[in-house]
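Asker: Mind looking at a prediction? Sequence and model below.
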Amino acid sequence: MKDETKKFTDRELDRIIEMAWEDRTPFDAITFQFGISEQETIEIMRREMKPSSFKMWRERVQGRKTKHSKLRDSNTKTFKSTRQKHITHNKISKR
């Protein structure tokens, strides 16, 4: 177990969970923006979700090529939601 657990605001946790649910967002993107590993993302999902929802999510992402950059086909395009704000290194830009 790590000595220091990263603390996230409710807004950051919501975004991590949203990115984890998105089929085309790889775990590497979560690592880049929030500095947490795939395993830490899984632990957050386990802690923040109902057990049945977590189980359903794990079944969906287990081995899914779009969630793991190394398994992705080089032709796989990324998707950016129109609701997604511009984020740079976990800082939401001010408009």
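Answerer: Looks like it came in fine.

Asker: From now on I want contacts and neighbour counts done on CA atoms only, so please keep to that.
Answerer: Will do.

Asker: what packs against the helix or strand hosting Arg11?
Answerer: Here Arg11, judged by DSSP states H and E, is contained in helix 10-21. Applying 3 or more Cα pairs under 8 Å, 6 or more residues apart in numbering; DSSP states H and E, one finds that helix 10-21 contacts helix 27-34, helix 38-48.

Asker: ok and it relative to helix 38-48, angle-wise?
Answerer: Relative orientation of helix 10-21 versus helix 38-48 (axes from the mean of the first three to the mean of the last three Cα atoms, to 10 degrees): 110 degrees.

Asker: Now helix 10-21: buried residues?
Answerer: Leu13, Ile16, Ile17, Met19, Ala20, Trp21 (16 or more other Cα atoms under 10 Å).

Asker: quick check: angle from that helix to helix 27-34?
Answerer: Helix 10-21 and helix 27-34 are oriented at 170 degrees to each other (the same axes, to 10 degrees).

Asker: count of residues packed around Met45?
Answerer: Met45 has 22 neighbours, counted by other Cα atoms under 10 Å.

Asker: hold the first one in mind and look at this next one:
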Amino acid sequence: MRGRPARTYSVFALTDEAYALTTTDQANSWSGRRILYLQAFVHLYWVGGATTGALLGGLIPDTVTGLDFALTALFATGLLARHLLASRKASRA
């Protein structure tokens, strides 16, 4: 990545999702510009989701249960998918 502003934003915009996408074997061939655009998209998606949740979260009644587990389930699913992909690659080699 070239330029101080691009590198600074890249550090600022580093999220779990962006890290997961940019550490794959396929991402080794990506240009710095493509990675920067990816991080900007993920950042905007995150801001949009957080804003939507802040605005609409109050509409969900307190009697709804299970939403507190959603983020844990998301990470567990991502970890399982990564493990399955790695084991599939290992069996092909």
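Answerer: Received the coordinates, thanks. Given the structure is predicted, the values throughout are model-derived calculations rather than measurements.

Asker: what TM-score comes out when they're superposed?
Answerer: After superposition, the two chains reach a TM-score (TM-score structural alignment, normalised by the length of the second structure) of 0.25; 45 aligned residues with a Cα RMSD of 4.5 Å.

Asker: still on that earlier bit, ok, of the buried residues of helix 10-21 of the first structure, which one's closest to Ile42 of the first structure?
Answerer: Ala20 (8.6 Å; Cα to Cα).

Asker: surely that closest one meets Phe27?
Answerer: Yes. Ala20 of the first structure lies in contact with Phe27 (Cα atoms under 8 Å); the separation is 7.2 Å.

Asker: just the helices and strands packed on helix 10-21 of the first structure: most buried one?
Answerer: helix 27-34 (a mean of 17; mean count of other Cα atoms under 10 Å).

Asker: Against which helices or strands is the helix or strand harbouring Ala54 of the second structure packed?
Answerer: Using DSSP H and E, Ala54 of the second structure falls within helix 32-56. If contacts are counted by 3+ Cα pairs under 8 Å, 6+ apart, helix 32-56 of the second structure sits against helix 4-12, helix 16-22.

Asker: any chance of those in CSV, with distance to Ala73 of the second structure and mean neighbour count too?
Answerer: Converted to CSV, these look like this (distance: least, Cα to Cα, whole Å; neighbours: other Cα atoms under 10 Å):
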stretch, distance to Ala73 of the second structure, mean neighbour count
helix 4-12, 26, 12
helix 16-22, 15, 14
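
Asker: Turn those into TSV, including distance to Thr77 of the second structure.
Answerer: Output for those, formatted as TSV (distance: least, Cα to Cα, whole Å):
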stretch	distance to Thr77 of the second structure
helix 4-12	25
helix 16-22	13
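
Asker: Nearest to Tyr37 of the second structure, out of the ones you listed?
Answerer: helix 4-12 (9.6 Å).

Asker: between that closest one and helix 32-56, what angle do the directions make?
Answerer: Comparing the axes of helix 4-12 of the second structure and helix 32-56 via the same axes, to 10 degrees yields an angle of 50 degrees.
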